[in-house]
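J.: Have a look at this prediction, sequence included:
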Amino acid sequence: MDLYRERLWAAPWLFISTALVIPASILVFAPISMTAGIVVAIVLYLGIVGMLILGSPTIRVTKTELTAGRASIPLEFTGEAQAFEGDEATLERGRRLDARAWLLIRGWVKPVVKVPVLDASDPAPYWLVSTRNPDRLVRVLNDARLSS
C-alpha cells in the first residue's frame, strides 16, 4: 500500500514548446512532399510526447521503503527528510550539491526533498528528489520512518 505516490509529469509548457517540431518538420519535408512533411511532423511530435510521458518517474513511499524512479531504499536506512523550495531548492540543486548524492531531479519541478542515507556501505550521502508536494512528502517519509 502506498502512503505517498507522485508522478513527475512534464510541465504543460514543455508539451507546447516541443510542438515546434511540427512546423519545422513540415518546412524540411515540404520540398519533397507536403504529405510526407505532415506525416513526419505528426510521428515526431507523438514520439516526443510518448517519451515525455514514459520518461516521467514516480515517487512512492510505502511503510518500508522509498522508491524514486528505478531506485529504492528501505526507510530504516534513511534519516530525517527536509523540504526545500524557491532559492533554497536552487542552492540544493546547485552550489550545495554533493557530487556523490543520488539525484532524481527534473528542471520543470523546482521544489526538492533531501533524504539523508544512513547506510554506511552506500556511497551516496543523501537522495535529492524533485517533488511538487515537498511538505507532504517530508511528512509522510518522516512518519513512515519513525513508525517502522
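T.: Sure, I can see it.
J.: Going by C-alpha atoms from here, please, whenever you check contacts or count neighbours.
T.: Fine.
J.: Which residues does stretch 107-119 contact?
T.: For stretch 107-119, contacts defined as Cα atoms under 8 Å, 6 or more residues apart in numbering pick out 8, 10-11, 77-86, 89-90, 92, 105, 124-134, 137-138.
J.: ok, now stretch 132-148?
T.: By Cα under 8 Å, 6+ apart, the residues outside stretch 132-148 that reach it are 3-4, 8, 61-64, 66, 75-76, 78, 80-85, 109-113, 131.
J.: take the one below as the second:
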Amino acid sequence: MQPNQTSATVHHERLWPGALGWSFVVGFSAVVGLSVVPVQATIGLGVGAATLVVAVAAAVVSSPAVTVEDGTLRAGRAHIPVEHLGDARVLDRQGVRAALGPGSDARTYACLRAWIKGAVVVEVLDPQDPTPSWLVSSRRPQALASALRAARPQDGHAAHSEQIG
C-alpha cells in the first residue's frame, strides 16, 4: 500500500435495479403465484411468496458493487489498482452510448447497467494489461471519478494520461 493511501473506503455503491426492475420482480412473482391459484389458493400464495423471495435474492446477488478502497477499483468481480489507471472521465447517457458505439474497443472492461444513466470511463495505463479502459456504471459518477483521483498515487505516474475520446 502506498504511504498516502488509507484502508478507508473512498467510494462504495451497489448497482441495484431501478424501480422498473423491482416492479418486474414483484410482477413475475405475482404471475407465478396466480398461475397456481386454480390448483389451490393457499398453495398459490405460498408459491408466489417463495418466488418473490428467490427473485429478490437473485436481484441482490446479481447487483454488482463498485468500490474504490485500499488503492483499488472494484467493479463487480473485477479489480485493478488505481495506480494503473489514467484520469477518470464522467459520461452521461449519450456518452455511454458513444463509448459503446461504432469504433469502440471490444477489449474495454464494461460493468454496465442499462437503467443507470451515468458512468465513468478510465484508461488503463499498464502496458502489460490488454484492456485499454474500464467503463463502469454509477449513479454518482462525479463522486466515483473524484474517488479515483483521490486514491491515485501522488508520484505523478498516472498524471500523464490523456483523456479518452
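T.: Cool, got the structure. As the structure is a computational prediction, the values presented were derived from the model and not from experiment.
J.: What's the ChimeraX line that selects buried ones from the contacts of stretch 132-148 of structure 1?
T.: Those of the contacts of stretch 132-148 of structure 1 that count as buried under 16 or more other Cα atoms under 10 Å are selected in ChimeraX with:
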select :8,61,62,63,66,75,78,80,81,82,83,84,85,109,110,111,112,113,131
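J.: Now intersect the contacts of stretch 132-148 of structure 1 with the strands, please.
T.: 4, 61, 66, 82, 83, 84, 112, 113 (DSSP state E).
J.: how near is the first one to residue 67 of structure 1?
T.: The reference is to residue 4 of structure 1. 10 Å (Cα to Cα, to the nearest Å).
J.: Among the contacts of stretch 107-119 of structure 1, name the buried ones.
T.: Listed as buried from these are 8, 10, 78-85, 89-90, 92, 105, 124-132, 134, 137-138; burial here means 16+ other Cα under 10 Å.
J.: In helices only, show me the contacts of stretch 107-119 of structure 1.
T.: Mapping the contacts of stretch 107-119 of structure 1 onto helices (DSSP state H) picks out 86, 89, 90, 92, 134, 137, 138.
J.: check contacts around the third one.
T.: Residues near residue 90 of structure 1 by Cα under 8 Å, 6+ apart: residue 110.
J.: For whichever residue in structure 2 pairs up with residue 114 of structure 1, which non-adjacent residue is closest in space?
T.: When structure 2 is aligned by TM-score structural alignment, residue 114 of structure 1 is paired with residue 121. In space, residue 121 of structure 2 comes closest to residue 135 once its chain neighbours are excluded; the distance is 4.4 Å by Cα to Cα, 6 or more residues apart in numbering.
J.: which position in structure 1 aligns with that neighbour?
T.: Under the alignment (TM-score structural alignment), residue 135 of structure 2 pairs with residue 128 of structure 1.
J.: residues shared between the contacts of residue 4 and residue 67 of structure 1?
T.: 59, 60, 61.
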